[in-house]
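[1] Only the shape, not the letters, is given here:
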């Protein structure tokens, strides 16, 4: 924090604005103490006098020294502007965070109110509220505060919505952290910087607005005075005594510039403090009875994910993952892989809906209304300690305002009742377990100080803070070089081997899945089109889509003079699924039946199921060399 403040003040603009703002604030504190008597002294012998050696800026209609009155008025002008800014910020922040806290319907209503308020000019709103709250300093403060709230609310809504979609917020939801605590610990620290900057700049605007209301007679009332009141009182004599009106106007401009320039400097170097929340020590609860199949970790039956439209990107998939098993899910973008993982992790938010005839983790149902709060707490702790999620982008998976060790320790403190010291020791141990060098030092660093591979390993370490029975890894090797990819995959394999942890590995790279996994689920258009052992993938894949995916992977024998193999056509729009097989329009083996009847998964050997009316029997690798011109060139 200190270093970032130094960064603000090292710039010429930051240093100059900081010194000027400090001087103005110091003046606001000391001026009434030092010069109130001179400012209020009435001298009837020198009424409306111009600039003299005794009165630097002249006197008003009662002979009071204008220079001292401008100095003394700095306290009321700045204090009232800061109070109005605080009202605007806190009211705007409450309105901006309402959609996240109140849910869909109340959030929409709040957003509509804010949108309507933003459409009105700020000065018009201020005059409107000034009429409602009445003439005087109190009414003007409330008027300016509430008039400025809509702009802060709009900013807060945008910022909160952006942070709410980040992976570290999704991880907090998986851990069972409540909405309000997520807001305090994860969202507000990440939006504090732009809010502080805009509040600093907004203080300058509030100062000008307040001076305007006082100038119009709606703000500070006699015998009190501020800069706006002084300008209003000097208006009648502006042609014969311009200094009386000019001096408070110059004071408003200088103070406004100080706030605005300092806000611009803060935008470049200000750091965000980390908020701390209270630790909740969970009490032991009895979990639901164990499943009949003690070896099953995750059971999914007829899982469907729908969105308004209607859009159904996941259409009735079923699979089971057993203890110590690595199951890979492959398919093109839009095939429903990540949505399946998010549905399992309970991270599909409204208006999305998840339906399944069965969705259970370690025997505990994950769907349906929970019968009691104790059962809800037990489910939350189950997901928080036994379910680990490794997201695609490790940079967005961590809260950038918190140290790595603190983020890893949070789950242990939340669900395992550890003290701060115990949780941090556990975090260091988990960083060591995922092969991060000097874990004690690394635990005190921020995410941006880690390389991409180290962030991904740290993300896996976060999942190991409890005793995970399942790790869902959604594209864990994206944007990593091949060496680091192999390290991450080896780490997952080691974790599986040592602790019998089940892994659901989602990837676009079918060759990676073939090397690492025990079983492969091939998804297309929201359905599983083939389920087969990984060691049979290269030679035994029977669905044309699986074979096309394999054929599209180049190797050392791929002819350099020929175009790379591609799958013709485009994936199906999830809002407009055709009749019959969704892959029929791209499949060179499609028959008339494929375009009218939708195939279901049927057995084609031990642990091998295919959803195809015309499954192919030749080894998949032959697709590259048997003259399948459509796959080679992309022509349907």
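    Looks like it came in fine. In this text the structure is predicted, and so the values were computed from the model without any measurement.
[2] can we go C-alpha only for contacts and neighbour counts from here?
    Will do.
[3] what's whichever strand or helix holds residue 313 in contact with?
    When elements are assigned from DSSP states H and E, residue 313 belongs to strand 311-322. With Cα atoms under 8 Å, 6 or more residues apart in numbering as the contact definition, strand 311-322 has outside contacts at 295-306, 327, 334-336, 339-340, 356, 502, 504, 525-528, 574-576.
[4] Quick one: list the elements packing against whichever helix or strand residue 73 is part of.
    Element membership for residue 73 (DSSP H and E) is helix 66-102. Under the contact definition 3 or more Cα pairs under 8 Å, 6 or more residues apart in numbering; DSSP states H and E, helix 66-102 sits against helix 12-40, helix 104-118, helix 137-164, helix 179-182, helix 188-215, helix 227-233, helix 242-269.
[5] Comparison target below:
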């Protein structure tokens, strides 16, 4: 049990409800263990001279029809009563947890089919379904356990589905899909471990409900059968004599209520403590070297368009090429389509999205086709995807080294030992001190900068030819940002891998990238060398550059801003999407969309009225 769970348990036990129910539950568990050893013989001893007696000094709760002491039997019945309830929850969990987790890893159609099954099963009242199944399966404790387990499985499946859905969209699950981890492994290692805590809390609550259900079936004669007994059967036997010997019926009834309250109360206290627990949560970089490149591009994108149901098109006709060793930045306001473009390259867009392109090739392989095993292997080893928040990119329930080693195991076929050693070497390569120790820690034990370095190290577990970094420094302080930027540049240079860096910070790209792609409303509006940013041709690019403050700006003047807001996908019309915010827009800008045209060597712009460049050239 880690420190967070210990603190949560202590917080729950500090509350009056949690402490009371915790003490009760401990007493019941001790009774279940010790009562057969201490009172087992007394509970089975028959005395034909004292049949069906009321309460007395010798028998405080009276005797049954065989003269056995009811108090001893009540204490001994703690063991089967709790054991059968817990066993029925195990059956429910074995059925319900996998069923509820399946939609998180299945395709759209499979997820809908499983969800429909869960919805259908949840519609039946659990207790009535348990009674029906107990009658069909036959009377007896095993049938009752199975009936309660099957009847409780839909509720657990619905709970698991809800919890798993909150994890399925996490970056570390997307990363596992990117490296081609099988769906079953994604489920067992990335989804279920991260919903285990709330599941266990709810299963604790469910034991109390299962105890009531099992006692009810035994009371009806469908559960435990003579000569065995539990609290439900004792309640049924004592009810007929409640006016003569009330203790015979009240004893098991009180035991059922107290045990149910103990499970429910402790579960609620634990859940409340979890809900109230806080979540776990320089000098400029050297200028980039001149790019020599080679003839064959690493990535070719032409006419990339992404459409969602309803006709929403957040990415429209994106064109660019990346060559070996080239570092290119994509910049633009939120909602411009930067991250969605990157996800399309890695085949990680939502299933509801439709991706079309005239050309979409990575190392010569066409990515427009559904991913087969070879394509997944290519994406898992030749494409390194670094997501925006390293805290969500790493699975919080797995060791850092284990997550890195998984890439080498899945795609490299390496045994666990060599894969682990490679993971440690990669952590050392990204300048993490004491990598052996850090590899055996969980992500929450690392600082933000260390987590980002670990994510970069994960990308280096294969042999990446293309590195995509989505806002790699957004959650880091300025000093650590510079370290991460240097590391990205070093990886790009040492491995001669093409790199695509997505950011809002155009000033950062000025120190890092060789080329900048400026996106607006889902399209590239300008593609220019970094050194030419101050002489940008598109009004939007110029506005972005002007909005970056520097030491020479007049502090008495307001900061430069871009009036208005970017259009939403459904608001983009036939003309230039920037026209409503542009002081150079004319009539043609509002009716005709400008194509991305060559302005000069290495410089393209999509504008009908671009600014003059330094040499005064115009398209």
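    That came through, no problem. Given the structure is predicted, the values throughout are model-derived calculations rather than measurements.
[6] Could I get the TM-score for this pair?
    Superposed pair, TM-score by TM-score structural alignment, normalised by the length of the second structure: 0.89. Supporting alignment: 591 aligned residues with a Cα RMSD of 2.5 Å.
[7] Now for residue 245 of the first structure, how many residues are close by?
    Neighbourhood size, residue 245 of the first structure [other Cα atoms under 10 Å]: 23.
[8] separation between it and residue 68 of the first structure?
    Counting by Cα to Cα, to the nearest Å, the gap from residue 245 of the first structure to residue 68 of the first structure is 14 Å.
[9] Next: residue 455 of the first structure.
    Per Cα to Cα, residue 455 of the first structure is found 60 Å from residue 68 of the first structure.
[10] Residue 396 of the first structure now?
    Applying Cα to Cα to residue 396 of the first structure and residue 68 of the first structure gives a distance of 55 Å.
[11] Looking at the two now, which is surrounded by more residues?
    Taking neighbours as other Cα under 10 Å, residue 396 of the first structure and residue 68 compare with residue 68 leading, 22 against 17.
[12] Which position in the second structure pairs with that one?
    Applying TM-score structural alignment, one finds that residue 68 of the first structure aligns to residue 72 in the second structure.
[13] what about the helices in the stretch 301-450 of the second structure?
    For the stretch 301-450 of the second structure, applying DSSP state H, counting those that start in this stretch gives helices covering 338-345, 373-382, 390-393, 400-412, 416-429, 435-439, 448-459.
[14] Please identify the deepest-packed of the ones you listed.
    helix 448-459 (a mean of 25; mean count of other Cα atoms under 10 Å).
[15] Now do it: which range of the first structure does it align onto?
    Using TM-score structural alignment, helix 448-459 of the second structure pairs with 452-463 in the first structure.
[16] Just give me how far that stretch sits from the chain centre.
    Centroid separation between stretch 452-463 of the first structure and its chain, computed with Cα atoms, centre = their mean, to the nearest Å, is 19 Å.
[17] Give me the mean deviation of it from the second structure.
    Superposed on the second structure, stretch 452-463 of the first structure shows a mean distance to its aligned partners of 1.0 Å (mean Cα distance after the TM-score superposition for the first structure).
[18] For residue 187 of the first structure, see how far away whatever residue of the first structure lines up with residue 197 of the second structure is.
    The equivalent of residue 197 of the second structure in the first structure is residue 193 (alignment by TM-score structural alignment). Remark: distance between residue 193 of the first structure and residue 187 of the first structure (Cα to Cα) = 12 Å.
[19] When the two are compared, which one has more neighbours?
    residue 187 (23 against 19).
[20] Can you give me the distance of the more buried one to residue 152 of the first structure?
    Distance, residue 187 of the first structure to residue 152 of the first structure, by Cα to Cα: 16 Å.
[21] Could you give the number of residues near the spatially closest residue to residue 308 of the first structure that is not a sequence neighbour?
    Distance criterion Cα to Cα, 6 or more residues apart in numbering; nearest residue to residue 308 of the first structure, sequence neighbours excluded, is residue 351 at 6.9 Å. Residue 351 of the first structure has 9 neighbours, counted by other Cα under 10 Å.
[22] swap in residue 490 of the second structure?
    Residues near residue 490 of the second structure, counting by other Cα under 10 Å, number 14.
[23] Which strand or helix spans residue 477 of the first structure?
    Element membership for residue 477 of the first structure (DSSP H and E) is empty, with no helix or strand holding it.
[24] Excluding chain neighbours, what is closest to it?
    That would be residue 485: by Cα to Cα, 6+ apart, it lies 5.2 Å from residue 477 of the first structure.
[25] Tell me the counterpart of the one you found in the second structure.
    Using TM-score structural alignment, the partner of residue 485 of the first structure in the second structure is residue 481.
[26] Surely that match is in contact with residue 471?
    No. In this structure residue 481 of the second structure lies outside contact range of residue 471 using Cα atoms under 8 Å: 10.6 Å.
[27] follow-up on the earlier one: keep only those of the contacts of strand 311-322 of the first structure that are in strands.
    296-306, 327, 502, 504, 527-528 (DSSP state E).
[28] Can you say which of those residues are buried?
    296-301, 303-306, 327, 502, 504, 527-528 (16 or more other Cα atoms under 10 Å).
[29] what's the distance between residue 596 of the first structure and residue 619 of the first structure?
    In terms of Cα to Cα, residue 596 of the first structure sits 27 Å off from residue 619 of the first structure.
[30] quick check: angle from the helix or strand hosting the residue nearest to residue 477 of the first structure to helix 452-463?
    Assigned by DSSP H and E, residue 485 of the first structure belongs to helix 482-499. Interaxial angle of helix 482-499 of the first structure relative to helix 452-463 (axes from the mean of the first three to the mean of the last three Cα atoms, to 10 degrees): 20 degrees.
[31] So what's the gap between helix 482-499 of the first structure and the chain middle?
    With Cα atoms, centre = their mean, you get 28 Å for helix 482-499 of the first structure.
[32] could I get the helices of the stretch 301-450 of the second structure as CSV with distance to residue 100 of the second structure?
    Converted to CSV, the helices of the stretch 301-450 of the second structure look like this (distance: least, Cα to Cα, whole Å):
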stretch, distance to residue 100 of the second structure
helix 338-345, 27
helix 373-382, 26
helix 390-393, 22
helix 400-412, 25
helix 416-429, 30
helix 435-439, 32
helix 448-459, 30
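[33] Which among the ones you listed is found nearest to residue 255 of the second structure?
    Closest to residue 255 of the second structure of those, according to Cα to Cα: helix 390-393, at 45.6 Å.
[34] which residue numbers in the first structure go with the closest one?
    Under TM-score structural alignment, helix 390-393 of the second structure corresponds to residues 394-397 of the first structure.
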